[in-house]
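Participant: just to be clear, the model below is a prediction. Sequence and coordinates:
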Amino acid sequence: MDLDAYVAEHGGEWRRLDQLSGRRRLTVDEVDELVALYQRATTQLSMLRSRSPDPALVGELSQVVLRARARLTVRPRPSWAVVRRFVLVDFPGAVWRAAPWWCAVATAFTLLTFTLIAFVADNPETAAAFVGEAEAAHLVESGFAGYYTEFSAPTFAFHLWTHNAWLAAKCLAAGVLIVPVAYLLWQNVVNIGVVGGVMVGYGRADVFFGLITPHGLLELTGVFVAAGVGLRIGWAWIAPPEHLTRGQAVARAGRDGVVVALGLVVVFAISAVIEAFVTPAPVPVALRIAVGVTAWLAFLAYVLVLGSRTRGDGDETPAMRN
């Protein structure tokens, strides 16, 4: 190999590659040029290593190639565009795609809960079987209302936030097995149904619904979404679409599950703030309920408006991009 002729022929390309590697911002054309020069330089470096006795030249070109590789593989910095896409596309789209599942969960949960409330209220002896007579009396007199003021509001909000986020995480993680999700939901049905039945049976329905409604609408909707998305993951394993393998179907549904898990962290934070600061506030019940209903309807509108504008794969529709 004529080393001088080889350097003269390709030296300009190496210098251009090094120049592009050092730039902070590149145009689309410059990126394409960088990739092409990098590919040629790696081939040329291999030739020099096998045929050239000049270690200085090999070392110099190796540094150029390494800098170019680092420039091409640099991790993108977090940007507001990523956050914007998550808020406006990814999260509402994932919730929207699972809407049939979490709406079905919400319907079944509500029917079972109100059925249990009515049963316990009409059969006072069942309250004693579930919680005991003394505990039932304590709930009615002060226990239920006192739950919301037992701790300071910030501490209570943090506890609620972490508890609900953990419940949602379990629903999402156990979704592929289906049965654990049903069990977690049933536990909540029994808890709300029995307490509600005791309160209604003792003539304190106004206290029960006045305290649980402000935060419960948004909080339970978050739980329904988590359970629905979890069950959707499980169904993807049982009956994958014809155009996907079982693994591909579970992976696609699982990606939505991760997105929903992240988004629900914010949803549960909002519901926790409402429960800790609004639910026990010394203001008219109608005002407290209005706050809760407003937050709940805002979330539903957010999912309906933005989620319905995404395709099945989670991308924006052309209208949205424009």
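Facilitator: It's in. Numbers count the residues shown, from 1 in each chain.
Participant: contacts and neighbour counts: CA atoms only from here.
Facilitator: Fine.
Participant: other SSEs contacting the helix ranked longest in the chain?
Facilitator: Longest helix in the chain, counting residues (DSSP state H): helix 205-238. Secondary-structure packing of helix 205-238 (3 or more Cα pairs under 8 Å, 6 or more residues apart in numbering; DSSP states H and E): helix 99-122, helix 144-146, helix 153-173, helix 179-201, helix 246-273, helix 285-302.
Participant: who does the fifth one touch, helix- and strand-wise?
Facilitator: Read it as helix 246-273. Helix 246-273 packs on helix 91-97, helix 153-173, helix 205-238, going by 3+ Cα pairs under 8 Å, 6+ apart.
Participant: presented hereafter is structure B, for comparison with structure A:
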Amino acid sequence: MDLDVFVTAHRAEWDRLDHLVHRGRHLTGAEADELVALYQRTATHLSLIQSSAPDPLLTGRLTQLVARARSTVTGTRRASWRDAVLFLTAGFPAAVYRSRHWWIPTAVLSTVLAAIIGWWIATHPEVQSSIAAPQELRRLTRPGGEYETYYSSHPAASFAAQVWTNNAQAAAMCLTLGAFLCIPVIWILFLNVLNLGVGIGLMSAAGRLDTFLGLVLPHGLLELTAVFVAAGTGLRLGWTVIDPGPQSRRTALAQQGRAALGMAIGLALVLFVSGVIEGFVTPSGLPTWARIAIGIAAELAFLAYVYILGGRAARAGDTGDVEAADRSAELPAAA
């Protein structure tokens, strides 16, 4: 394609579109129709230039023009409580449901790996001694030791806030760093699994595995599920870089990335609930069975939320992406 000839042939249309965009709401009916037609034509021109004769200056100008024209055509839409309700009842659970083929295997493999690490540490005293000195291990695992006092070492409210912040950051990192070919996500996930496995192994070696599980399970079921969902979604995002499927890599990444960022908000709410349980239920004087029952109830409620509301929304076509009016325009692909 001869770029100079193409620009000469269509510059008048672009200038006319720019003029109509500047007039905004003061257009007549005929001018509004003309604006829509020119917007669609210019979007096609931009696609042709990007695929056949990319020119940074011209591409930048037309990209801005198309974006401004689209904003004029569609108008601006303010967020409302309806958006929040739709996100919580459809968008977020649908995104979690649709990514279940990633986070469920992640959860299973991580749990098995944590159990193997715990067994290896518990049955090999030389591994335990490489982790810490014997007196340090006793200080960690004895009754009233650091594994137990950790959950009551700070006021419940501040401890819950601290735990929530740390876990939300870890989940957000899994979601956003997945685009780097999954490697950061795998590392973050491994560190979490390793910490859990070390705790299982050391407390098991001290004959206090029941105490450890009684402390971890009330909040850990929901907390770990949220981390596994974040990790699985991050891995899915990373795989999109490798294999975008029938869509272009840019379009597929944009769709998966928007859904992942939305999930970061939803998972922050889930982790807030687990943080409250960890701050107020785990260190409470409730019997162990009661604390674990609360953790199981929270986990089952989340899974029901995902599979009932999320499954229904996913079958209705919801992907967890933002509404079409809030997405960037997808340019037609040149043949």
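Facilitator: Arrived safely, thanks for sending. Just so you know, these numbers come straight off a predicted model, no measurement behind them.
Participant: now what about the TM-score between them?
Facilitator: Taking TM-score structural alignment, normalised by the length of the first structure as the basis, the two superposed chains have a TM-score of 0.75; 257 aligned residues with a Cα RMSD of 2.4 Å.
Participant: now the helices and strands packed on helix 246-273 of the first structure as CSV including mean neighbour count and distance to V266 of the first structure?
Facilitator: Output for these, formatted as CSV (neighbours: other Cα atoms under 10 Å; distance: least, Cα to Cα, whole Å):
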stretch, mean neighbour count, distance to V266 of the first structure
helix 91-97, 26, 11
helix 153-173, 20, 9
helix 205-238, 23, 10
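Participant: okay, these in TSV with distance to R67 of the first structure next?
Facilitator: Listed next are those as TSV, based on distance: least, Cα to Cα, whole Å:
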stretch	distance to R67 of the first structure
helix 91-97	37
helix 153-173	41
helix 205-238	43
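Participant: follow-up on the earlier one: for E33 of the first structure, find the nearest of the helices and strands packed on helix 205-238 of the first structure.
Facilitator: Set against E33 of the first structure and scored by Cα to Cα, these come closest in helix 246-273, at 34.0 Å.
Participant: the closest one vs the second structure, average offset?
Facilitator: Following superposition, helix 246-273 of the first structure is found to deviate from the second structure by 0.8 Å on average (mean Cα distance after the TM-score superposition for the first structure).
Participant: any chance of the helices and strands packed on helix 205-238 of the first structure in a markdown table, plus distance to D4 of the first structure?
Facilitator: Formatted as a markdown table, these follow (distance: least, Cα to Cα, whole Å):
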| stretch | distance to D4 of the first structure |
| --- | --- |
| helix 99-122 | 68 |
| helix 144-146 | 88 |
| helix 153-173 | 63 |
| helix 179-201 | 71 |
| helix 246-273 | 54 |
| helix 285-302 | 66 |
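Participant: just tell me what V195 of the first structure corresponds to in the second structure.
Facilitator: Under the alignment (TM-score structural alignment), V195 of the first structure maps onto G199 of the second structure.
Participant: distance check, that match against T251 of the second structure.
Facilitator: G199 of the second structure is 43 Å from T251 of the second structure, where distance means Cα to Cα, to the nearest Å.
Participant: more neighbours: which of the two?
Facilitator: Between G199 of the second structure and T251, counting by other Cα atoms under 10 Å, G199 is the more crowded of the two (24 against 13).
Participant: once you drop chain neighbours, what's closest to that one?
Facilitator: Excluding the flanking residues, the one nearest G199 of the second structure by Cα to Cα, 6 or more residues apart in numbering is G118, at 7.2 Å.
Participant: quick one: residues contacting that neighbour.
Facilitator: Shown in contact with G118 of the second structure (Cα atoms under 8 Å, 6 or more residues apart in numbering): L196, G197, V198, G199, I200, G201, L202, S204.
Participant: which position in the first structure pairs with A226 of the second structure?
Facilitator: That one, A226 of the second structure, aligns with G222 by TM-score structural alignment.
Participant: correct me, but that match touches V266?
Facilitator: No: taking Cα atoms under 8 Å as the definition, G222 of the first structure is not a contact partner of V266, at 10.0 Å.
Participant: that older thread, wait, which of the helices and strands packed on helix 246-273 of the first structure is closest to A127 of the first structure?
Facilitator: For these, proximity to A127 of the first structure was assessed by Cα to Cα; helix 205-238 is nearest, at 15.1 Å.
Participant: how close does stretch 164-173 of the second structure sit to the first structure?
Facilitator: Looks like 0.5 Å for stretch 164-173 of the second structure (mean Cα distance after the TM-score superposition for the first structure).
Participant: which bit of the first structure covers that stretch?
Facilitator: Residue span in the first structure matched to stretch 164-173 of the second structure, by TM-score structural alignment: 161-170.
Participant: which other residues reach the matching stretch?
Facilitator: In contact with stretch 161-170 of the first structure (Cα under 8 Å, 6+ apart) are residues 181, 219, 222-223, 226-227, 261, 264-265, 268-269, 271-272.
Participant: and for stretch 274-285 of the first structure?
Facilitator: 148-149, 153-154, 156-157, 210-212, 214-215, 288, 291-292.
Participant: one step back: and the contacts of stretch 161-170 of the first structure as a markdown table, adding distance to A165 of the first structure?
Facilitator: Below are the contacts of stretch 161-170 of the first structure laid out as a markdown table (distance: Cα to Cα, whole Å):
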| residue | distance to A165 of the first structure |
| --- | --- |
| V181 | 14 |
| E219 | 10 |
| G222 | 9 |
| V223 | 9 |
| A226 | 9 |
| A227 | 12 |
| A261 | 8 |
| L264 | 7 |
| V265 | 6 |
| F268 | 7 |
| A269 | 9 |
| S271 | 11 |
| A272 | 10 |
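Participant: and which of those residues is nearest G11 of the first structure?
Facilitator: The closest of the contacts of stretch 161-170 of the first structure, once distances to G11 of the first structure are taken by Cα to Cα, is A261, at 52.1 Å.
Participant: check contacts around the equivalent of that closest one over in the second structure.
Facilitator: Mapped onto the second structure by TM-score structural alignment, A261 of the first structure lines up with A264. With contact taken as Cα under 8 Å, 6+ apart, A264 of the second structure is in contact with A168, A171, A172, L175, A230.
Participant: do D4 of the second structure as well
Facilitator: D4 of the second structure makes no contacts at all, as judged by Cα under 8 Å, 6+ apart.
Participant: that one corresponds to which position in the first structure?
Facilitator: So D4 of the second structure corresponds to nothing, using TM-score structural alignment.
Participant: how near is D4 of the second structure to V112 of the second structure?
Facilitator: For D4 of the second structure, the distance to V112 of the second structure (Cα to Cα) stands at 62 Å.
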